[in-house]
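J.: Let's see this in three dimensions:
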Amino acid sequence: MKLFPENDYSIELNNNSSLAISELENQTLSKEQFVTNWNNQAFIGKIETNEFEVKLSKKLVGEVCVLKGKLESEKGTLKVRTSRIFKIIFVAIVLFALSGIVTAIIQNKLEMIFHLVMTILVMRFIFLEFGFRIISKSGINKLTEIIGIKELKKTLHNNV
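T.: Model prediction:
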């Protein structure tokens, strides 16, 4: 099991990739733009000729996962991963909890260790895993609607 959730998909498009990329460009704000109302577009990100890296434009929700894809003719790949900012926040919380565990051991307050370990587990499995699943599904649904994904197949990781 990985520390941070991510999913890989192979996709099949209804149309060709150039039409899908142009539709995605119409619904995506550039990363470099500073906009006060992000909700006018579906995504924020970077789009190139046949590749894209976008996140949902919802302020807090959109930061959870990043959708990165590559399209060629009517097929492509899509990788959904946890964003860097949520990885940093999670690591900071884990380090804070670990320092609390060390402090509890030094002060001989062993009942605090259970609470701190439970904090780490709840953050990982409840907030990070379930939050990622819900928000990535929302992002994939929005992407499917915009670029016209006909078929979405989850690919397996080869961890060797």
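
J.: rest of the way, CA atoms for contacts and neighbours
T.: Noted.

J.: What is the distance between stretch 80-97 and the centre of its chain?
T.: Computed by CA atoms, centre = their mean, to the nearest Å, the chain-centroid distance of stretch 80-97 equals 12 Å.

J.: Show me which residues of that stretch are buried.
T.: For stretch 80-97, a neighbour-count test (16 or more other CA atoms under 10 Å) marks Val80, Arg81, Thr82, Ser83, Phe90, Val94, Ala97 as buried.

J.: what does the strand or helix carrying Gly45 contact?
T.: Gly45 belongs to strand 43-47 when assigned by DSSP states H and E. Strand 43-47 has contacts (CA atoms under 8 Å, 6 or more residues apart in numbering) with 21, 25, 27-31, 52-57.

J.: Are any of the residues you listed buried, and if so which?
T.: Buried by 16+ other CA under 10 Å: Ile21, Glu25, Gln27, Thr28, Leu29, Phe52, Glu53, Val54, Lys55, Leu56, Ser57, out of the contacts of strand 43-47.

J.: hmm, back to that, ok, the buried residues of stretch 80-97 vs Leu143, which is closest?
T.: Nearest to Leu143 among those, counting by CA to CA, is Val80 at 11.6 Å.

J.: One more, so I can put them side by side:
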Amino acid sequence: MKLFPTSNYNFTIIGEPSESLDRLKRRTEISESLVSKKTNKSFVGKITNNTFKIISSEIGKGAFCVLNGEIINKNGVVDIEINKAFKILLSFFLCFPAIGIIVQLCTEKIKFSPIFVLVAILQVLLIRFVFIELAFRNLSKKSLNRLSDVLDIESFEKN
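T.: Below is the predicted model of the structure:
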């Protein structure tokens, strides 16, 4: 089980790869840090030769997913993962149920019950497989659609 979800896609470009990369360069605010900025461009990130590492330029939720990709001839591959800053933040949320059990053990106002351990495990699973998974699916789909518009992608195939 992975702690954070990722997605890998293969894609095919309709036109010439050099034209698609030029269009991506024009629509990307070049930046070494993957932080959302107020810009009129579609993406923020860096593009070198035929590889790119970008985020959507939507303020707030655009930085959640990082798109790492490479274009070779008319084919390409893109890996989508959660941004490092969000991984750290989400790790804290995943630790809260364990912290709750520790606090419960330290304060003996209420007798400790084994049901608390079950509840904590269910909370971790709920956070990971419902909240994080739904946010990742929704935001990665939006970023992928935006990339598809910029690069004129013919088809996607999930690995």
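
J.: In TSV, list the buried residues of stretch 80-97 of the first structure along with secondary structure and distance to Leu128 of the first structure.
T.: Supplementary listing: the buried residues of stretch 80-97 of the first structure in TSV, determined by DSSP: H, G, I helix; E, B strand; the rest coil; distance: CA to CA, whole Å:
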residue	secondary structure	distance to Leu128 of the first structure
Val80	strand	14
Arg81	strand	11
Thr82	strand	9
Ser83	coil	11
Phe90	helix	8
Val94	helix	13
Ala97	helix	16
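
J.: Assign Leu3 of the first structure to helix, strand or coil.
T.: Assigned with DSSP: H, G, I helix; E, B strand; the rest coil, Leu3 of the first structure falls in the coil class.

J.: ok, it to Gln33 of the first structure distance?
T.: Going from Leu3 of the first structure to Gln33 of the first structure by CA to CA, to the nearest Å gives 32 Å.

J.: Same question for Arg124 of the first structure.
T.: 32 Å.

J.: Give me the more crowded residue out of these two.
T.: For Arg124 of the first structure versus Gln33, neighbours defined as other CA atoms under 10 Å are more numerous around Arg124 (18 against 9).

J.: The more buried one pairs with which position in the second structure?
T.: The equivalent of Arg124 of the first structure in the second structure is Arg128 (alignment by TM-score structural alignment).

J.: my guess is that match meets Pro5, correct?
T.: No. With contact defined as CA atoms under 8 Å, Arg128 of the second structure does not reach Pro5; the gap is 9.0 Å.

J.: In strands, which of the buried ones among the contacts of strand 43-47 of the first structure fall?
T.: Those of these mapping onto strands are Thr28, Leu29, Phe52, Glu53, Val54, Lys55, Leu56, per DSSP state E.

J.: Among those residues, which pair sits farthest apart?
T.: By the measure CA to CA, Phe52 and Leu56 form the most distant pair in these, at 12.9 Å.

J.: returning to that earlier point: farthest pair within the buried ones among the contacts of strand 43-47 of the first structure?
T.: Ile21 and Ser57 (17.4 Å).

J.: Identify the residues contacting Glu58 of the second structure.
T.: Contacts for Glu58 of the second structure (CA under 8 Å, 6+ apart) come out as Ser36, Lys37, Lys38, Ser42.

J.: can you do 7 Å?
T.: Neighbour list for Glu58 of the second structure: Ser36 [criterion: CA atoms under 7 Å, 6 or more residues apart in numbering].

J.: This completes my enquiry, with thanks.
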